[in-house]
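Trainee: below are the sequence and a predicted model; questions follow.
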Amino acid sequence: MKKKVIAGAIAIGLIPFVGVADVSAKPLPNQVKTVKPMSWACDSPYLVCKTFSGNNKEIKFNYNGSNQDQIRVFVANDGNKAFNFSLYYPNGNILLSSTTLEAGKTIVKTFDVDQTGEYKFYYDNGTGDSNIGFFRVVGL
């Protein structure tokens, strides 16, 4: 009876063969790929959709109106330090005052907008260190 159980276990692979190494942690050559999360893809028509890095920078985008007179803003902090950001109307007034975004966090906000023209997104961490993130705006 014992021989039948062992032979059956070997046949269905429950007992591995000694000395056989069929698993390795070594990476295959040319297998490194960087994939953005799907929510950060820039495949659709956006007002602006880009990654950013550096310090004390701004990103500009044009808004020419939309069906609902709204924009949706996505900001992600892909760095290891918090940064502040603000969003400005074309006339220079503040749409979103200084907001802190912690490392690894994302903010999604929808705004009612009544002005067309060039909007500005300004980001700064206040330390002079580089900011790493993602910014996307869609008209609704």
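Mentor: Noted; the coordinates are in hand.
Trainee: going by C-alpha atoms from here, please, whenever you check contacts or count neighbours.
Mentor: OK.
Trainee: in the chain, which spans are helices?
Mentor: 2-11 (DSSP state H).
Trainee: from the centroid of it, which residue is nearest?
Mentor: Among the residues of the chain, the one closest to the centroid is W40, at 5.0 Å (C-alpha atoms, centre = their mean).
Trainee: check contacts around that residue.
Mentor: By C-alpha atoms under 8 Å, 6 or more residues apart in numbering, the residues touching W40 are 134, 136.
Trainee: state the distance from P27 to Q68.
Mentor: 49 Å (C-alpha to C-alpha, to the nearest Å).
Trainee: typo on my end, E58
Mentor: Relative to Q68, and taking C-alpha to C-alpha, E58 is found at 26 Å.
Trainee: run a quick neighbour tally on T116.
Mentor: Using other C-alpha atoms under 10 Å, T116 is surrounded by 15 other residues.
Trainee: one more structure, for comparison:
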Amino acid sequence: MKKKFIAGALALGLIPFMGVTDVSAKPLKDQSHPMKSSWACEGTYLECGPFSEEKGDITFNYEGSTKNKIRVFVANDGNKPFEFSIYYPNGKVLQSDKELKPGKTFVKEYTVKQKGEYTFNYDSGTGESVEGFFKVVKL
């Protein structure tokens, strides 16, 4: 009778095993956050990747689409704010001087009919290097 009771209690998990821990306070080895799928440089994109200088230009070529739309993703992965702008191929402004604070992201769709080379321009404004991520896809 005693053996059947203990075996049944073990089967139901009523008697824990000695030395077995279910919960641990030990930190995980890799605590970085997984990259959002929208930030991954996978699939179809016009330009995609990180940037890390005090200022710079990233260009992408848009050859049109059925919807005449693009979606822009910008992330500030550093600890300093930066401003960015996006320019049409003819030099006119598509997105003017948007400040992006550390840890923030910017996602916006634009209707664009001009084909050609667009420019994404970023600048820390302080001469210090910034860390960010830029991706543009056509819709």
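Mentor: Yes, it's here. Here the structure is a predicted model, which is why all the values come from computation and not from measurement.
Trainee: tm score of chain vs chain?
Mentor: Superposed pair, TM-score by TM-score structural alignment, normalised by the length of the second structure: 0.79. Supporting alignment: 137 aligned residues with a C-alpha RMSD of 3.1 Å.
Trainee: look at E58 and Q68 of the first structure and report which has more neighbours.
Mentor: E58 (14 against 10).
Trainee: so what's the closest residue to R71 of the second structure other than its chain neighbours up against?
Mentor: Sequence neighbours aside, E109 is the residue nearest to R71 of the second structure in space, at 4.3 Å (criterion: C-alpha to C-alpha, 6 or more residues apart in numbering). Each residue near E109 of the second structure by C-alpha under 8 Å, 6+ apart is listed here: 69-72.
Trainee: check Y46 of the first structure too.
Mentor: With C-alpha under 8 Å, 6+ apart, Y46 of the first structure has these contacts: 136-139.
Trainee: rerun that using 7 Å as the cut-off
Mentor: 137-138 (C-alpha atoms under 7 Å, 6 or more residues apart in numbering).
Trainee: what's the match for it in the second structure?
Mentor: Under the alignment by TM-score structural alignment, Y46 of the first structure pairs with Y45 in the second structure.
Trainee: could you check how far that match is from Q95 of the second structure?
Mentor: For Y45 of the second structure, the distance to Q95 of the second structure - C-alpha to C-alpha - is 19 Å.
Trainee: likewise for K67 of the second structure?
Mentor: 19 Å.
Trainee: repeat that for K2 of the second structure.
Mentor: 77 Å.
Trainee: so which of those two has more stuff around it?
Mentor: Each of K2 of the second structure and Q95 has its neighbours counted (other C-alpha under 10 Å); Q95 has more, 14 against 7.
Trainee: which residues touch that one?
Mentor: 85-87.
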